[in-house]
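Visitor: Here you go, sequence then predicted model.
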Amino acid sequence: MANREEFFDHISQGYTTKGEAITLGAAMLDGEAVTNALVKVPLKTLNRHGLIAGATGTGKTKTLQVLAENLSDNGIPVLLMDMKGDLSGIAKASPGHPKIDERHQAIGIPFTPQEFPVEILSLSEQDGVRLRATVSEFGPVLISRILDVSETQAGIISILFKYCDDNQFPLLDLKDFKKVLQYATGEGKKELQAEYGRISPASTGAILRKIVELEQQGADLFFGEKSFDTDDLLRVDDNGRGYINIVRLTDIQDRPKLFSTFMLCLLAEIYSSFPEQGDSGRPELVIFIDEAHLIFKEASDALLDQIESIVKLIRSKGVGLYFVTQNPTDVPEEVLSQLGLKIQHALRAFTAKDRKAIKLTAENYPISDYYETDQVLTSLGIGEALVSALNEKGIPTPLAATLLRAPMSRMDVLEPKELQDLIRSSQLIRDYNEEIDRESAYELLNEKIARANEEEAREKARQEREAASTSGRKRSSSSRRSSRRSPLEKVLTSPTVIRSVLGILNKMIK
């Protein structure tokens, strides 16, 4: 058995912070918490991203809740992706429980029930502040990667975006985008070919099919106006606590394409609009992505490259990304290597493949004199986890099996009436829940086609009138020619001459 005093010193030195920090819990030795051996994460390194992993039922969601609460308490806004619908309780204080008091006594910190400022957001028809973005805001590169089109098709998308920019045709929703595609190989074929080159109907048809596939996952609800302003994620309440923005996603678990589209758009918008932070000492925003494997599940190689690039770059904007999933292998290695904080709950070893995965997971953590990491991973209880963080100098902290603190807010969902009251009290819902369908590419191109059809009809009518007029002139000319007879014709055809001739003929007959 290891010496507890030495272990206490080991943890205390490894997790000492001079600046602001979040206390996750107390380090454990031989399966028991060492009181006041506190495991702390500096606010300064929370924009270095992180991972919360573990088998079902081991406490991942409660760990996410603890982090979100403490960030909010420190004035840092949070964005949560609520896939299972069990995070709304953050808006109400915990009712408390003797087990919670016992846990906190073992950790060495007090337990204070508390509610937090919460904003409910929605990506679909569920109640909440609606999240939308326009097709133009995505841009041709991002749209091409989301649709997973070929290089040639991506080139066509860029041309169509350029055409719409040149002609002031706003691309707001998927209806606009589809109309432009149809116009490019239909009524507008000659116009676009003259200005931008030939566009293949086969390529536009393939792009249209990709858009229909995206629509079938509900993307038509996401694309449009009014676009959500990412600055509204940075609000703090009157007490200086950061808002916890919860995106309700319970109805899109079977639509990973929509989820990855939304996440990529959000991250790209945040990266492009947030200013550079440098070494600010604390993050501006922390995003938790529950069921993170859904982002990567059906993502193309191009889309994965885009996500990996944003993960690497976005921390300079003061934004931390935290992936919550069952197994670390759900996250691509290129992303996993960027994560500074790892909170690993228990893993279960039911098969040889499971045991092999646990050994690989154990190798991702610092070597410890106090733990056999692969064994600890299978023996952790609910609300316990292996923690590896970065200290204020960016150096990995000692590995600590940790008894995690309990959430200060309710560990259950809001009642329907409580949820509705929270949504009705929102300061944002009036701004974003009005559906706007202003004149855009769809309407403008339809008007252009209608004008072209009218002009064509007028031209056809003019040609018909000219043809009729020409035919009339020919008949009149023929009539005039017949009236202009020579004097001899007039004499020979006069009645007197005719009667004389007939008289002579009669006499001869007699």
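Guide: Yes, it's here. Numbering: from 1, shown residues only.
Visitor: For the rest of this, base every contact and every neighbour count on C-alpha atoms.
Guide: OK.
Visitor: Doesn't Val41 lie inside a strand?
Guide: Yes: Val41: assigned to a strand according to DSSP: H, G, I helix; E, B strand; the rest coil.
Visitor: the helices in the stretch 351-500 of the chain, which residues?
Guide: Under the criterion DSSP state H, counting those that start in this stretch, the stretch 351-500 of the chain carries helices at the ranges 352-362, 373-379, 416-424, 429-432, 441-483, 487-492, 495-509.
Visitor: Tell me which of the ones you listed sits most buried.
Guide: Scoring these by mean neighbour count under mean count of other CA atoms under 10 Å gives helix 373-379 as the most buried, with a mean of 19.
Visitor: Neighbours of the closest residue to Thr185 other than its chain neighbours, how many?
Guide: The shortest distance from Thr185 to any non-neighbouring residue, by CA to CA, 6 or more residues apart in numbering, is to Pro201 (5.7 Å). Neighbour count for Pro201, taken as other CA atoms under 10 Å: 15.
Visitor: okay, now the one to match up with it:
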Amino acid sequence: MAESPPTETATSIAAGYAFDAPALELGSVVLAGTAYPSARVRIPLGMLNRHGLIAGATGTGKTKTLQLLTEQLSAAGVPVVVADIKGDLSGLASPAQPSDRVAERARDTGDDWQPAGFPVEFLALGGLGSGVPVRATMTSFGPLLLAKVLDLNQTQESSLALIFHYADSAGLALLDLKDLRALIQYLTSEEGQDALKGIGGLSKATAGVILRALITLENNGGEAFFGEPEWEPADLIRTDGDGRGVISALELSAVQDKPRMFSTFLMWLLADLFSELPEVGDLDKPKLVFFFDEAHLLFSDASKAFLEQLTQTVRLVRSKGIGIFFVTQVPADVPDSVLGQLGNRIQHALRAFTPDDASNLAKAVRTYPKTASYDLAELLTQLGIGEAVVTVLSERGAPTPVAWTRLRAPRSLMAQLDPARQTQAVSGSPLLAKYGTPIDRESAYEKLAARLATDEPAEAAAPTEPAEAATDEPEERPRPRQDEPAGRAPAEHAGQSRGGAVADVLGSPAFTSFARSAATVLGREITRSLFGTARRRRR
């Protein structure tokens, strides 16, 4: 069937997307239900670090849109990080199968569609899944993000920040859950209760709440998330031998019942990148694009401090060459302070079945530029699957005309990859040797137990300047976990249980002395970023 020539309106809309610079192809302009393949809708590649929003009700095609953008970014040499909550995005690694439906969509969008697979690195949060494990240390994760995971109130959050401040100042490395529990128990013990008195103190009631929350986190699998080897930001910014950007697909299906954990862990990755990457300003293409699926989980019940830091990170990370797309159901899921920074909008269909739905629809309409081409309030409830209302930033930073868009079909498999192929891909990953085996090196818990066992003499002065913390590389190479880790051997060989040894250590004068002197004997400075995260400085 011959293509209908575009109407004057369709031509006018498409003119707003006729960029000279490289761009990602979204699809074609639609008017009154008719798609015009030659009227193309696109996003300038250089504007991807101005961030974006992909929104729409369940089943309207958000994941396929994410897949479409990810494929083209990879082909353009831009690495991508995606949260794969249901496993659907694993199909990016395999070419799609031709079908009549795909052929029809290709005709509607003027797409010379060819199946293609892309380089995917499969990751798993804490190793809970088949991918390469992604972990963080407690010290690196920091108090603000941890407070979000633990669902603490503002008073408890400030107390947790005080605990981390003390650990940083005293040079106590917090690598996993047991390190943090040990420190909290010390700071509420008879020997340690005065340590924080001069800077606010820590009540036993608040400490008890935090300890109980940590136990709940551990029982829900949180112990796997914290520890070493810790993930390095550089391993997210890679290209393959053909120059295509590597897609880091963080497998979350094994932890989808822990939404607060995985959404906050994604934020840690972003904050980590922000603190490590240099300023680069505006680039021809971003260094990395990050997709936050189920973005509402980041913002629900978030503290004021968390939202302020998130807003500031989104605002500033652009200059590091990083683009962020939030993927959620309605724009109202994203706070106005963040929504105002998302220059690229792809809005799939919304529902208006309830008064709340109607309110969200009205809010969504107000976030778009005015248009005489469409009745947006009506259109947003009538969009078909794989259609969206689009406006992006042009090369000069101005919003493009609102375009009802029929989106192109992804070139990769729009389903889960065969598990055997995914397992094979993971086993062949160069990152598996680096991150695959957990490490339990000496940290706060083990060092304190060892000091007590050797009866080292006390030092009188308490640490007064923040700073040098034990997050350096150890003297000896870290060793994988064994049945009896060497750092715990002194107490356990003395016939004590782990819990008894900790209690004795935390209540002893030797421990008080060690905590006070740690800053002078352990060599590492802790500096914290906007989100309170910390990184080890590389030698």
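Guide: Ah, there it is. What you are looking at is a predicted structure, and each value in this text was computed from that prediction instead of being measured.
Visitor: thinking again about what came up before, trace the residue nearest to Thr185 of structure 1 over to structure 2, please.
Guide: Following TM-score structural alignment, the counterpart assigned to Pro201 of structure 1 within structure 2 is Lys204.
Visitor: what does Leu377 of structure 1 give?
Guide: Counting by TM-score structural alignment, the partner of Leu377 of structure 1 is Leu380.
Visitor: Name the nearest residue to that match, sequence neighbours excluded.
Guide: Closest to Leu380 of structure 2 by CA to CA, 6+ apart is Ala349, at 5.0 Å.
Visitor: quick one, what contacts that neighbour?
Guide: If a contact means CA atoms under 8 Å, 6 or more residues apart in numbering, then Ala349 of structure 2 has 56-57, 60, 380-385, 387-388 as its contacts.
Visitor: out of the helices of the stretch 351-500 of structure 1, nearest to Gln306 of structure 1?
Guide: helix 352-362 (25.4 Å; CA to CA).
Visitor: Not counting the closest one itself, show me its contacts.
Guide: 328, 347-349, 373-374, 377.
Visitor: how close does it sit to structure 2?
Guide: With mean CA distance after the TM-score superposition for structure 1, helix 352-362 of structure 1 departs from structure 2 by a mean of 2.8 Å once superposed.
Visitor: And what about the equivalent of Trp113 of structure 2 over in structure 1, helix, strand or coil?
Guide: Alignment note (TM-score structural alignment): Trp113 of structure 2 maps to Phe111 of structure 1. Classification of Phe111 of structure 1 using three-state DSSP returns coil.
Visitor: what's the nearest residue to Gln154 of structure 2 if we skip its chain neighbours?
Guide: Gln154 of structure 2 sits nearest to Ser303 (CA to CA, 6+ apart), 6.8 Å away.
Visitor: likewise Gly394 of structure 1?
Guide: Setting aside the residues directly before and after it, Gly394 of structure 1 is nearest to Thr45 in space (CA to CA, 6+ apart), at 7.1 Å.
Visitor: Make sure the one you found is indeed in a helix.
Guide: Yes: Thr45 of structure 1: assigned to a helix according to three-state DSSP.
Visitor: on that earlier part again, just put the helices of the stretch 351-500 of structure 1 in JSON lines and tack on distance to Gln153 of structure 1.
Guide: Listed next are these as JSON lines, based on distance: least, CA to CA, whole Å:
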{"stretch": "helix 352-362", "distance to Gln153 of structure 1": "40"}
{"stretch": "helix 373-379", "distance to Gln153 of structure 1": "47"}
{"stretch": "helix 416-424", "distance to Gln153 of structure 1": "42"}
{"stretch": "helix 429-432", "distance to Gln153 of structure 1": "33"}
{"stretch": "helix 441-483", "distance to Gln153 of structure 1": "20"}
{"stretch": "helix 487-492", "distance to Gln153 of structure 1": "79"}
{"stretch": "helix 495-509", "distance to Gln153 of structure 1": "86"}
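Visitor: center of structure 1 - which residue?
Guide: Phe262 (1.2 Å; CA atoms, centre = their mean).
Visitor: State the helix or strand in which that one lies.
Guide: helix 256-273 (DSSP states H and E).
Visitor: List the buried residues in stretch 249-256 of structure 1.
Guide: Across stretch 249-256 of structure 1, burial judged by 16 or more other CA atoms under 10 Å covers 249-250, 252, 255-256.
Visitor: Give the aligned range of stretch 71-84 of structure 2 in structure 1.
Guide: So stretch 71-84 of structure 2 sits over residues 69-82 in structure 1, by TM-score structural alignment.
Visitor: Also stretch 242-251 of structure 2?
Guide: Aligning stretch 242-251 of structure 2 against structure 1 (TM-score structural alignment) gives residues 239-248.
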